[in-house]
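A.B. asks: Pasting a predicted model and its sequence here:
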Amino acid sequence: MLHLRVHPDNPQPRLISQAVERIRAGDVVVYPTDAAYAIGCQIGNKNAMERIAQIRGLGAKHQYAIICADLSDIATYAKVDNAMYRLLKANTPAVTTYILPATSEVPRRLMHPKKKTIGLRVPSNPVCQMLLKELGEPLLTSTLILPGQDAPMDDPYDIEQLLEKRIDVFIDSGLGTLTTTSIVDLSGVNPEIVRRGVGDVSAFE
């Protein structure tokens, strides 16, 4: 496992470039977000995605999400009209995952099997932002919660001890938070607040 210790507010570009190189090679990465640590890989990498599902103990019906630097690529992955785009633009970046109708560009294994939706997140975390901008594309992402645990992992020591032989890259920015994202389903006629976390969802009530 490549362990990269980065500054939480001013991450070192050289270290982020190392992580990006490994992600492009198909590696699985654990990285900080504006909520808890997350685990991710390139969107189209089936093997890496299967490894993430195994690490997290996820079933076939899990709703995956992608994490983006901004909304510039949203039309590639989600069906969004002008009104919805303006609403999302006014409410990102945020500690919120938005469930949206997926386009045909999204691999079927990432969609909800029945609803054909995809989760979308735009973070404000400086490390995550630099990683995504350097990569030049969104990441498949999932909160780092191990099977049998109720809370996401936030301690770099625990992550290293438990996952050293199961992940490829760990971008360590110090202690994370135990906060969870809010989830808003925008795939139906009216917004549905699926989970209230730290993200402000008042615009969708």
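C.D. replies: Good, I have the coordinates.

A.B. asks: hey, let's count contacts and neighbours off CA atoms from now on
C.D. replies: Fine.

A.B. asks: Just the buried residues of stretch 92-99, please?
C.D. replies: Using 16 or more other Cα atoms under 10 Å as the burial criterion, the residues of stretch 92-99 that qualify are 92, 93, 94, 95, 96, 97, 98, 99.

A.B. asks: Ok, stretch 148-155 next?
C.D. replies: Within stretch 148-155, the residues scored as buried using 16+ other Cα under 10 Å are 152, 153, 154, 155.

A.B. asks: Redo those as JSON lines? Include secondary structure and distance to residue 181.
C.D. replies: Putting those into JSON lines (DSSP: H, G, I helix; E, B strand; the rest coil; distance: Cα to Cα, whole Å) gives the following:
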{"residue": "152", "secondary structure": "coil", "distance to residue 181": "11"}
{"residue": "153", "secondary structure": "coil", "distance to residue 181": "14"}
{"residue": "154", "secondary structure": "coil", "distance to residue 181": "14"}
{"residue": "155", "secondary structure": "coil", "distance to residue 181": "18"}
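
A.B. asks: can you tell me which two in the buried residues of stretch 92-99 are farthest apart?
C.D. replies: Pairwise distances across the buried residues of stretch 92-99 peak at 15.0 Å for 93 and 99 (criterion: Cα to Cα).

A.B. asks: Same list, the buried residues of stretch 148-155, but as CSV with distance to residue 16 please.
C.D. replies: Below are those laid out as CSV (distance: Cα to Cα, whole Å):
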residue, distance to residue 16
152, 23
153, 21
154, 20
155, 20
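
A.B. asks: The residue most central in space within the chain: what's its closest spatial neighbour, skipping adjacent residues?
C.D. replies: Per Cα atoms, centre = their mean, the C-alpha nearest to the average position across the chain is that of residue 141, at 3.1 Å. Counting by Cα to Cα, 6 or more residues apart in numbering, residue 141 lies nearest to residue 40, which is 4.4 Å off, once chain neighbours are set aside.

A.B. asks: dropping in the other structure now:
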Amino acid sequence: MKPIFADAAAIEHAVKLLQQGRLVAFPTETVYGLGADAANPDAVRRIFKAKGRPADHPLIVHIASTDSLNDWAQSVPDSALKLAAQFWPGPLALILNKKPEVSSVVTGGQDTVGLRVPGHPVALSLLREFGGGIAAPSANRFCRISPTQAVHVEEELGNAVDLILDGGACQVGVESTIVDLSGTRPKLLRPGYITQFDIEAVLQTEMLVVSTQSGQTDSSEQRAPGMMAVHYAPITVALLCPTERLPEMIQTLNFQNKKVGILAYSLKPAENTLTRLIRMPKQADDYAQALYASLRDLDSLQLDIILVEQPPETAAWRAINDRIGKATSAC
């Protein structure tokens, strides 16, 4: 399926497809989403089939405004309203207790539902014209690199999607922050562009932080997108290397005649016929925007291995380190 420019006519066509239970890929500020009518269980099942996604993995429902929260949530706590007022439209998803009529297909069988108002004009226009919620995980095969350009969706899903709306490259580049507000204390389930500090400053309370680096194995725990230990991964084997080990690893792999791809932001190793280097930005926001597209570029080159230089381990880089940690193994 070739992407089409997301003008008014394309959005109108997308709405008709969604109403028919079809799949539409569309841009958000984070990544491209694979959308279906969230009130249509059969349509939502098509998302799982297209992605190869397990049925117990919940989806985030995208809505047009805070006014729609009550259509999906059993109750909306003050904390949700505070965060929505501060960060919506934007890259923040809230987990709330769902209304009984919300399909368990969307929620992965849980009693909670993830909701967010995306901060991309195409996504917002689509939601307003559609008039309902759109369930939309990232528009890629399950556990693979998320798409940040329309062409990535085409390469990844082909004709499994009925329409791809092209709204340009995603500005944030990593998935939304997910905060669970369904219990007595807020939980950070997935870090993102909106940081733990940002959220705690609004709520005036400390959050619990759920670690998922070792995987989510307890079925009693809250499940949310991106909580698996392996996710966002290229097909090519990828290793995460400390800066000081990169030269040694490159030299060793070159000696073994291995074709090597490198994502590095501080080193400038010499390129040769066995090495492909992508120099990454040194600022966290710019790095996040470039990350998935750069990984995809290297993954397309039929390399033997990809080396990723370890980013700084500071709060500004937390979401990036989360995604890279799940896409790579230790060097």
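C.D. replies: It's in. Because the structure is predicted, anything quoted here is derived from the model rather than measured.

A.B. asks: so what number do they get for TM-score?
C.D. replies: Both chains were compared after superposition, and using TM-score structural alignment, normalised by the length of structure 1 their TM-score is 0.87; 198 aligned residues with a Cα RMSD of 1.9 Å.

A.B. asks: what's the helix or strand containing residue 288 of structure 2 aligned against in structure 1?
C.D. replies: Secondary structure assignment for residue 288 of structure 2, by DSSP states H and E: helix 284-299. Helix 284-299 of structure 2 lines up with nothing in structure 1 when matched by TM-score structural alignment.

A.B. asks: Likewise for stretch 262-271 of structure 2?
C.D. replies: The counterpart of stretch 262-271 of structure 2 in structure 1, counting by TM-score structural alignment, does not exist; no residue aligns.

A.B. asks: re earlier: may I see the buried residues of stretch 92-99 of structure 1 organised as TSV, with distance to residue 80 of structure 1 and secondary structure added?
C.D. replies: As requested, those are exported to TSV (distance: Cα to Cα, whole Å; DSSP: H, G, I helix; E, B strand; the rest coil):
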residue	distance to residue 80 of structure 1	secondary structure
92	15	coil
93	17	coil
94	18	coil
95	20	coil
96	17	strand
97	15	strand
98	12	strand
99	11	strand
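
A.B. asks: how about residue 40 of structure 2, what's its partner in structure 1?
C.D. replies: Looks like residue 40 of structure 2 aligns to residue 45 there (TM-score structural alignment).

A.B. asks: tally of neighbours for its match?
C.D. replies: Neighbours of residue 45 of structure 1 under the rule other Cα atoms under 10 Å: 17.

A.B. asks: Just give the closest residue to it, not the sequence neighbours.
C.D. replies: residue 26 (6.5 Å).

A.B. asks: What is the aligned counterpart of that neighbour in structure 2?
C.D. replies: That one, residue 26 of structure 1, aligns with residue 21 by TM-score structural alignment.

A.B. asks: Repeat that for residue 69 of structure 1.
C.D. replies: Counting by TM-score structural alignment, which is the criterion used here, residue 69 of structure 1 corresponds to residue 64 in structure 2.

A.B. asks: so what corresponds to residue 104 of structure 2 in structure 1?
C.D. replies: Residue 104 of structure 2 maps onto residue 108 in structure 1, with residues paired by TM-score structural alignment.

A.B. asks: Likewise for residue 85 of structure 2?
C.D. replies: Using TM-score structural alignment, residue 85 of structure 2 sits opposite residue 90 in structure 1.

A.B. asks: With residue 199 of structure 2 instead?
C.D. replies: Per TM-score structural alignment, residue 199 of structure 2 is aligned with residue 203.

A.B. asks: Tell me which stretches of structure 1 form helices.
C.D. replies: Secondary structure of structure 1, counting by DSSP state H: helices at 13-24, 46-56, 74-77, 82-90, 126-135, 156-163.

A.B. asks: out of those, nearest to residue 185 of structure 1?
C.D. replies: helix 82-90 (12.1 Å).

A.B. asks: Using the aligned residues only, give the average distance of the closest one to structure 2.
C.D. replies: Following superposition, helix 82-90 of structure 1 is found to deviate from structure 2 by 3.2 Å on average (mean Cα distance after the TM-score superposition for structure 1).

A.B. asks: What are the contacting residues of that helix?
C.D. replies: Helix 82-90 of structure 1 is touched from outside by residue 71, with contacts defined as Cα atoms under 8 Å, 6 or more residues apart in numbering.

A.B. asks: tell me which residues in that helix are buried?
C.D. replies: For helix 82-90 of structure 1, the neighbour count (16+ other Cα under 10 Å) marks residue 88 as buried.

A.B. asks: What of stretch 95-102 of structure 2?
C.D. replies: When neighbours are counted by 16+ other Cα under 10 Å, the buried residues of stretch 95-102 of structure 2 are found to be 95, 96, 97, 98, 99, 102.

A.B. asks: so the fourth one touches residue 72, yeah?
C.D. replies: Yes - using Cα atoms under 8 Å as the test, residue 98 of structure 2 is close enough to residue 72 to be in contact (5.8 Å).

A.B. asks: Run through the residues that contact residue 30 of structure 1.
C.D. replies: With Cα under 8 Å, 6+ apart as the criterion, the residues that contact residue 30 of structure 1 are 37, 38, 39, 40, 144, 167, 169, 170, 171.

A.B. asks: Translate the last one into the numbering of structure 2.
C.D. replies: Which is residue 171 of structure 1. Aligned partner of residue 171 of structure 1 by TM-score structural alignment: residue 165.

A.B. asks: could I get the helices of structure 1 as TSV with distance to residue 117 of structure 1?
C.D. replies: As requested, these are arranged in TSV below (distance: least, Cα to Cα, whole Å):
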stretch	distance to residue 117 of structure 1
helix 13-24	24
helix 46-56	17
helix 74-77	10
helix 82-90	15
helix 126-135	22
helix 156-163	30
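
A.B. asks: Relative to residue 194 of structure 1, which of the ones you listed is closest?
C.D. replies: Ranking these by distance to residue 194 of structure 1, with Cα to Cα as the measure, places helix 82-90 first at 16.5 Å.

A.B. asks: what's the offset of the closest one from the middle of its chain?
C.D. replies: Offset of helix 82-90 of structure 1 from its chain centre (Cα atoms, centre = their mean, to the nearest Å): 20 Å.

A.B. asks: show me the contacts for residue 206 of structure 2.
C.D. replies: Listed by Cα under 8 Å, 6+ apart, the contact partners of residue 206 of structure 2 are 186, 200.

A.B. asks: how near is it to residue 99 of structure 2?
C.D. replies: Residue 206 of structure 2 sits at a distance of 27 Å from residue 99 of structure 2 (criterion: Cα to Cα, to the nearest Å).
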